[in-house]
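Undergrad: Kindly generate the corresponding structure for this input.
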Amino acid sequence: MNLDATHIAIRERGFAEVMDLALKVIRAHLGPLVLCGLAGAAPWAVINGLLLDGMVSDLDIWDQTPWFLTLMGLLVAVETPLATAPITLYMGQVTFQDQTDPRRILGDLLQSLPQLLWHVAFRAVMAVTFIGLVLPYGFAPFTQELILLERNPMLPGKEKRMTTRRRSRNLHKSASGDLFGHWLAALCSGVLLVLALVGGLHTAASQLGGYEISRTQLITVLVPICVWMVVCYFAVVRFLAYLDLRIQREGWEVELKMRSEAARLARGMA
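TA: Next up is the predicted model:
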C-alpha cells in the first residue's frame, strides 16, 4: 500500500470538483468499473424488472408510469448499498495500490455483508415512509464506505471498540447542512443525467440502429438501465466525497503523510 503515492491526489475539493473528478476516474478505470457495476447492479435490475413486470402497458402508460417510477426509485434507493459495493471496494483498492485483487474484493464484501444487510434493512424500513430517499443520503451518506472500507464492528464488545454507528456519528457530525446540500445537488444532477441518457440512447437506437423503442420499453427497460448507470456514477462520486470529508474533518492527508513517513523510517531501521 503506497500511502504517499495515491492514484487520486488527497486534498480538499468542492463538490462540483468531486463530480468532475469522478468522470476522470471512470475514464481511467472504465473497464474494471463497468465490470464491478454489472456485477453489483445487474442482478438487482433483473429482480426489479420481475417485481414490477406488467405494471405498465401501452394502454395505460400515462396512468401507471408515475407509480412505476416511484416504486422503482424506492427499490433502487434500498438496493444501492449492495449494488454499488463492488465499485466502492474497487475504488478503495485502486486509490492506494497499483494492482487490484478481485478475490480480496469478494472477501471484503463477504466480511462486511452482515452489517451491509442491516444497513439495507434500515433503508427498507425508512423507504416505507419515503424518508429513505432523503435520510441516508442527506445526513449519513457515507455509512456504506465506513462499513466496507473501515469495517468497524456493529457492537462494541468487551473491548469497547469503535462501532460503525459511533464512527458514522463522529464523521458526519457538524456537516449535515453541507451534506444535505450535496445530496440536493446530486439529486438534481442525477435526474438530468438520467433524462440525458434516456434521450441519447433512444435517439441512437432509433436513428442509428433503426430500432423503434415502444413507450412501454422506454419506461420499463431504458429508464431503469439509465438509472442504474447514474447510480454507479454517483457511487464513484460518493467515494471521492467520503475522502474529501475525511480530509476536511480529520486532516486525513496529514495522517497519511505521517503514516507514510513512519513506515519509511521503520524500513530504514530494519
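
Undergrad: hey, let's count contacts and neighbours off CA atoms from now on
TA: OK.

Undergrad: how about the helices of the stretch 101-250 of the chain, start to end?
TA: Under the criterion DSSP state H, counting those that start in this stretch, helices of the stretch 101-250 of the chain are mapped to 102-128, 135-138, 143-145, 164-172, 176-203, 215-217, 223-250.

Undergrad: Here is the second sequence; please produce its structure so I can put it next to the first one:
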Amino acid sequence: MQLDKTRIAIRERELLEIYDLALVVMRVYWWKIVQAIAITAIPLTFLNAALLWSMEPDLVVDDTAGAFLVYMCCLIFLEAPLAGLPITMLLGDALFHDKPDWRRMASGLWPVVPRVFWIVAVLRAILPGMGLALIASFEDDPVAGTFLFFACCYAGILRGVRPYISEILVLERNPVFSKNKDAITVGRRSSALHQPNFGDLIIRAMAAGAFSVLLTASVVMNVFGLRGFVFGEWNWNDMFLFVWFPCALWLVVAFMTVVRFLCYLDLRIRREGWEVELVLRAEASRMKEVAG
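TA: Below you'll find the model as predicted:
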C-alpha cells in the first residue's frame, strides 16, 4: 500500500464532478458494490417485510398500498446509513489497494460494532423508526405514522449537519468515550470535521435530497417498466411491493453512499489538506523502510 498513490486522485472537486466520479466508481466496482449492499440490504429487506406484513392482506386497496409504499420508503431512508457501511468499508479499502479484500476490510471491525449500534442504529432513529413502522402497519395507525414521518425528518436533519459519521466510525475508528482528555473521540472528531463547513454541508444536503428524490422516481419507474416488459406484469402485486420496490430503493442507497464517501474525501482535502498528509506519511514510511 502506497499512501501517495491512490486509486482515486486526491484533489478538490466541485459537486457535479463528485457525482460524475461516483458514476465512474460505480462502473469500476459495480460487482463489489452490489455484494457490499447485499450484505445489509437482504436481511433488512426481510426485516422490513416482516414489520409491514400485517398490511399484506389489504394491499389490493389503493390507500393501503400507498401507505405501504410510504412506510417502506421511510424504513429504507432510515436504514440507509446502516446499509451503506459495507460500501464505505469497501471504498476505504479500494482507495489504497488495487484489489479490495473483505478479510482486510473486516479486520478490527468488531470493536466498532457497539459504536455503530448506538450512534447509527439508536441515535439516528433506525430502531425507533422500525418500532413506529410496526405499530403504524396495524390498523393504519395515523399517530404512529406521523411520528415515523417526524423520525425521518429528525434523521434527515442529523444527516444534513453530520453526514460523515459512518466514515468516522468505520474508517477512522475513533472511540466514543475516553478517559484520556486529549483523545479524539467520535464527538470531537465530528465537530472538528463538520462545524466549520456547516453552510456547505447544508447546501450539499439539499442538493443530495433533491437528486435522491429524482433518482428514486427514475429507478423505481424503470424497474416497474422492465418488470412489465419482461414478465408482462403491470400491477402492484406482492412481488413488486416486497421485492422489486425495495431493490430499486437499495440501488439508490448504494449510489448515494458512494457520493457521500467522495464528498467526505473532498471535505477532508478542503478542510485538512489530506493530500499533503498522505504524501508526508508515504515519505515517512519509505524513510522508515530504508532506515530499517
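
Undergrad: deepest of the helices of the stretch 101-250 of structure 1, which one?
TA: helix 143-145 (a mean of 24; mean count of other Cα atoms under 10 Å).

Undergrad: So for Met19 of structure 1, which of the helices of the stretch 101-250 of structure 1 sits nearest?
TA: helix 223-250 (5.7 Å; Cα to Cα).

Undergrad: in structure 2, what residues pair with the helix or strand following that closest one?
TA: Counting by DSSP states H and E, the element after helix 223-250 of structure 1 in chain order, helix or strand, is helix 252-269. Residues 274-291 of structure 2 are where helix 252-269 of structure 1 lands when matched by TM-score structural alignment.

Undergrad: Just the buried residues of that stretch, please?
TA: 274-275, 278, 282 (16 or more other Cα atoms under 10 Å).

Undergrad: so can I have CSV of those residues showing distance to Leu132 of structure 2?
TA: As requested, the buried residues of stretch 274-291 of structure 2 are arranged in CSV below (distance: Cα to Cα, whole Å):
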residue, distance to Leu132 of structure 2
Trp274, 41
Glu275, 44
Leu278, 45
Ala282, 49
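
Undergrad: Can you tell me which of these comes closest to Gly160 of structure 2?
TA: Trp274 (22.4 Å).

Undergrad: thinking again about what came up before, which one of the helices of the stretch 101-250 of structure 1 lies nearest to Val25 of structure 1?
TA: The closest of the helices of the stretch 101-250 of structure 1 to Val25 of structure 1 is helix 223-250. By Cα to Cα, the value is 8.1 Å.

Undergrad: show me the contacts for Gly251 of structure 1.
TA: Counting by Cα atoms under 8 Å, 6 or more residues apart in numbering, Gly251 of structure 1 makes contact with nothing.

Undergrad: hang on, the earlier thing: ok, residues contacting the match of helix 252-269 of structure 1?
TA: With contact meaning Cα under 8 Å, 6+ apart, stretch 274-291 of structure 2 is reached by 2-4, 10-11, 268-269.

Undergrad: If we use 10 Å, what do you get?
TA: For stretch 274-291 of structure 2, the external contacting residues (Cα atoms under 10 Å, 6 or more residues apart in numbering) are 1-6, 9-12, 265-269, 292.

Undergrad: Mean deviation, it versus structure 1?
TA: When structure 1 is superposed, stretch 274-291 of structure 2 averages 1.6 Å from its matched positions, counting by mean Cα distance after the TM-score superposition for structure 1.

Undergrad: got the end-to-end distance for stretch 145-164 of structure 1?
TA: This stretch, stretch 145-164 of structure 1, spans 10 Å end to end (Cα to Cα, to the nearest Å).
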